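A.B. asks: dropping the sequence and predicted coords here.
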Amino acid sequence: MAMWGGRFTEASLAEFKAFNDSIGFDYQLAQQDIAASKVWAAGLAEANLITAQEAEQLQQALQKLALKLEQDPTLPVDSGEEDIHSWVEVQLTEQLGAVARKLHTGRSRNDLVATDLRLWARDAAQAVRHSLLASVQALINFAEAAGDAVMPGYTHLQRAQPVMVAHWALAYVEMLKRDVGRLDDAVARLNVCPLGAGALAGTGVPVDRNWLAIELGFDSAAANSLDAVSDRDFVVELSAAASLCMTHVSRLSEDVVFFCSGEAGFFKLGDAISSGSSLMPQKKNPDVFELLRGKSGRILGQLVAILHVLKGLPLAYNKDMQEDKQGFFDLMQQWQQSLQVLATVLPHLTVKVDVCRQAAELGYSNATDLADYLVGKGIPFRDAHHLSGQLVLTASEQQIPLEQLTLSQMQQVSPVIRDDVYPALTLEAGMARRNALGGTSPAQVMSALTHAKVWLAAQQ
């Protein structure tokens, strides 16, 4: 049953109906539509536009419908109705007759769908937040389990300086902490209520819009009716937050794929999160991390799509805005699932401590420590950098580590070098010197781990 048929004398073309109807995806807003309708019925009764008895009938019928949908959320899909709002009205009319037809007094599908989508987005954001915190917890656990393990840090995908494995994990904790903040900011701006804004100019019935907002858990009512029905900033903000968060997940996944490769071999994939090859028996593939990496592209695409839908729209509501849902539903669901999977699979990664340490000791990653040693002997850093580079060249020509150069070889480059250079070139000494805030020294990493735990406890 169309909600707009009075001025039409011909039925819709089947092709138009199939193209126009949104019930195939906006059925996911059914519970939110029912919640908004319950509050609206109460508001109509308070304004004496329906009787208390009619309001109670509507409340009971809506509750009955909500219970049916709990049993089968896809119930509306094959109904032939245009959208979820039409389906709810038809279901109520079958139960209550004319009373049901009073429910839409003073409201439009424009303010109703805007309210429904905000309610859905708020619930979905809460599920994402839970999975984000679970991922943070998994990274903290990974950092703790890594203990004092050391690995090479990279720039340009070349070995650079040694870092603690825990320091690597805590870098991603910092990223996900920012993602939680962005999510919370988006939800704070999302949490205003469009209900009562009507089609575009505001409702013509004397309902208390602030009361409606509070009853639905919003902070306030939307201040401008034109903006209320046409605003999809919250869809864009959550999509942008998802895109950046999944970019972080993608970077983490790329690290893990590389660290689990035969070329690096720093981490070991548990069998429970690995897959094999249909042809090559020896293969153990990091498919789950490759999928996480791939999901970021899908989610970013949904952000670009909604921005393109909105960029040329005049005020107020336009049917283009029906395209705000399918991609957004997919994005929020994929975001939440990806984070939950990440939290689930991280405990199945183990650190190959000996391999990591050996790799950290190679590649002249202590060259900066040698330069710092020379600075400590009074040589300006730029000169120390040059001298250290000369010694790296000498060592690389002999295919030995820096610390295996003899003292006489080192003194040929700089006579200030003494026997105390060798303790300064150890991994432990190099990391201990990185003791400024945020560094990779064991003391700083332990402090960062403690702060991460405190932050996480405050989020629960």
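C.D. replies: Structure's in. What do you need? The structure displayed is predicted, hence computed values, not measured ones.
A.B. asks: all contacts plus neighbour counts: C-alpha atoms, from now on.
C.D. replies: Noted.
A.B. asks: how far away is Asp26 from Arg298?
C.D. replies: 20 Å (CA to CA, to the nearest Å).
A.B. asks: which one of these two has more residues nearby?
C.D. replies: Asp26 (22 against 16; other CA atoms under 10 Å).
A.B. asks: next secondary structure element downstream of the helix or strand in which Leu300 is found?
C.D. replies: Element membership for Leu300, per DSSP states H and E: helix 287-310. Downstream of helix 287-310, the first helix or strand assigned by DSSP H and E is helix 326-345.
A.B. asks: just to revisit the earlier point, now the helix holding Leu300 against helix 326-345, angle please.
C.D. replies: 160 degrees (axes from the mean of the first three to the mean of the last three CA atoms, to 10 degrees).
A.B. asks: list the buried ones in helix 287-310?
C.D. replies: 288-289, 292-296, 298-300, 302-303, 305-307, 310 (16 or more other CA atoms under 10 Å).
A.B. asks: stretch 119-138 now?
C.D. replies: Here stretch 119-138 shows 119-122, 124-138 as buried, counting by 16+ other CA under 10 Å.
A.B. asks: try it against this one:
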Amino acid sequence: MALWGGRFEEAVSEVTQEFGASLPIDRHLYRQDIAGSKAHATMLAAQGIISEEDRDAICAGLDGIQADIDAGAFSFDINDEDIHMSIESELTRRIGEAGGRLHTGRSRNDQVATDTRLAAKALAKQLMEDNLGLRRALVEAADAAGDTILPGMTHLQHAQPVLFAHQLLAYVWMLTRDFGRLRAAFDAADASPLGAAALAGTTYPLDRQMTAEALGFSRVIENSLDAVSDRDFLLDLEYACSVMAVHLSRLSEEIVLWSSQEFGFITLSDAFSTGSSIMPQKKNPDFAELIRGKTGRVVGDLVQLLMTCKGLPLAYNKDLQEDKEGALDAAHTLDQCLTVMRGMVSTWKVNAGRMRAVMHRGHLAATDVADYLAKRGMPFREAHAVVGHLVLEAEKAGCDISELPIETFRAASDLFGDDVVGAFDLDAIVAARTTRGGTARAAVAEQRRAVEDALAADEAALAGLSAVVEMGEGTRSVL
């Protein structure tokens, strides 16, 4: 009979037992569950609620169970329903009566909330490490790009020339914001619900601060109802995962385009490409496409949890059993995506010559030609119209605006002189964008210093995080 079966005259049916069991998912949280139980037993003994002998037996028994699970020598029984009951029933079988005292002063409600928060902290910490690794790879790629320029685009149309390094650093800044969201998710999870019991607290003289400190939590949740029912921290984690997945999807789309025959800006390493079963010439950016595709999965995990939490009355409801699968899946999926993206960025070959060759398409100098007129007194809106007409003339002639004869420019405005050809110099166009955050080499160098400062700050923040139960394989999804 189940550990809660005293009030029941018959067992649940086989189909409902299987339907209601969370063990296939929460078994991945066994390390967190055992850590929480050891902290709880130690506190119970310190408070005189159980004996020191019982504490020692409980902790030794739990260590033995963890060693068996680590070694793959532990047999999980679906009839145990969840990881908490599985471990507790085995503990009682191994050490006898002392095992039955472990659950004094707690409920599965605060127990599972504790396990999930420990796992969320570990997952966020792992993803922060991954985030820093990809940012470093992108910075190294930007440094290696040097003065390479490519056509900057809006609406996927040639717009203005930019340094390739500038383009890559834009993604570094996206990932910097992602790190902040992960840090916020870590902080949201960094509060202990242990000791809240089922929903109302307990009559035992528990020291909740003691267990919080033992488990590496920075604080105790102040309201027992909130402690067992809150899953905002998982929403924060899955939101952070979703936004970062969207950013990786955007970069993946660029990689798919850049590596195509039409663009040819980069060549992906063979290690991060695949071929075709029928077309021997193919080299496909499959892994960039997979990252782009897996973004929907990560976002879907967030939507699932939002809908699960919607409309739940206080306090705990069985709906919340559905909270962990999506979080583990989202974090594991994103962990893989970050690893693969880092590999692609670190090993691609940049084809600077190809980028340069396509710069004379799309009238990339048009804005600077308009600025040429504006700097000579013509209102910019009028200059915009004049240059727009010149672009039309170039389109009709089948050439770039820079290839129009000087007579065409003079016919459009007497403000044009022979020096207008300086407005067509792509390197000069890039070098002129010296405003903060611009694409000029000097501005990018200043940005690079800011990027390094942000990286150093985030690395220090990660190193200073409070202790967490190590993620290891125990909290990685195997879905």
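C.D. replies: That came through fine. Note that the structure is predicted; figures quoted are calculated from it, not measured.
A.B. asks: mind checking the TM-score on these two?
C.D. replies: The TM-score (TM-score structural alignment, normalised by the length of the first structure) is 0.97; 459 aligned residues with a CA RMSD of 1.3 Å.
A.B. asks: when you align them, which residue in the second structure goes with Arg434 of the first structure?
C.D. replies: Superposed on the second structure with TM-score structural alignment, Arg434 of the first structure falls opposite Arg433.
A.B. asks: wasn't its match part of a helix?
C.D. replies: No: using DSSP: H, G, I helix; E, B strand; the rest coil, the assignment for Arg433 of the second structure is coil, not a helix.
A.B. asks: tell me which stretches of the first structure form strands.
C.D. replies: Listed in chain order, the strands of the first structure (DSSP state E) span 150-155, 158-164, 192-193, 220-221, 267-269, 349-351.
A.B. asks: once aligned, what mean separation remains between the fourth one and the second structure?
C.D. replies: Going back to what we said before, that points to strand 220-221 of the first structure. Following the fit onto the second structure, the mean deviation recorded for strand 220-221 of the first structure is 0.8 Å by mean CA distance after the TM-score superposition for the first structure.
A.B. asks: what's that strand packed up against?
C.D. replies: strand 192-193, helix 209-215 (3 or more CA pairs under 8 Å, 6 or more residues apart in numbering; DSSP states H and E).
A.B. asks: correct me if wrong: Glu238 of the second structure contacts Gln304.
C.D. replies: No: counting by CA atoms under 8 Å, Glu238 of the second structure does not reach Gln304; the two are 10.2 Å apart.
A.B. asks: give me the subset of the buried residues of stretch 119-138 of the first structure lying in helices.
C.D. replies: 119-122, 124-138 (DSSP state H).
A.B. asks: on average, how far is the helix holding Leu300 of the first structure from the matching bit in the second structure?
C.D. replies: Mean for helix 287-310 of the first structure is 0.4 Å (mean CA distance after the TM-score superposition for the first structure).
A.B. asks: residue at max distance from the center of the first structure?
C.D. replies: Ranked by distance from the centre of the first structure (CA atoms, centre = their mean), the top residue is Ser408, with 55.6 Å.
A.B. asks: so who does that residue touch?
C.D. replies: Residues counted as contacts of Ser408 of the first structure (CA atoms under 8 Å, 6 or more residues apart in numbering): none.
A.B. asks: look up how far Asp414 of the second structure lies from the residue mapped onto it from the second structure.
C.D. replies: Aligned counterpart of Ser408 of the first structure in the second structure: Glu407 (TM-score structural alignment). Note on Glu407 of the second structure: its distance to Asp414 of the second structure, by CA to CA, is 10 Å.
A.B. asks: Phe186 of the second structure too?
C.D. replies: Distance from Phe186 of the second structure to Asp414 of the second structure, by CA to CA: 63 Å.
A.B. asks: circling back: which one of the helices and strands packed on strand 220-221 of the first structure lies closest to Glu94 of the first structure?
C.D. replies: Set against Glu94 of the first structure and scored by CA to CA, those come closest in helix 209-215, at 26.4 Å.
A.B. asks: what's the closest one packed up against?
C.D. replies: helix 30-46, strand 192-193, strand 220-221.
A.B. asks: and the ones you listed, which is most packed in?
C.D. replies: Scoring these by mean neighbour count under mean count of other CA atoms under 10 Å gives strand 192-193 as the most buried, with a mean of 26.
A.B. asks: residue range for that one in the second structure?
C.D. replies: Going by TM-score structural alignment: strand 192-193 of the first structure matches residues 191-192.
A.B. asks: how much does that stretch stray from the first structure?
C.D. replies: Mean for stretch 191-192 of the second structure is 0.4 Å (mean CA distance after the TM-score superposition for the first structure).
A.B. asks: mean per-residue distance, stretch 165-180 of the first structure to the second structure?
C.D. replies: Stretch 165-180 of the first structure sits 0.5 Å off on average (mean CA distance after the TM-score superposition for the first structure).
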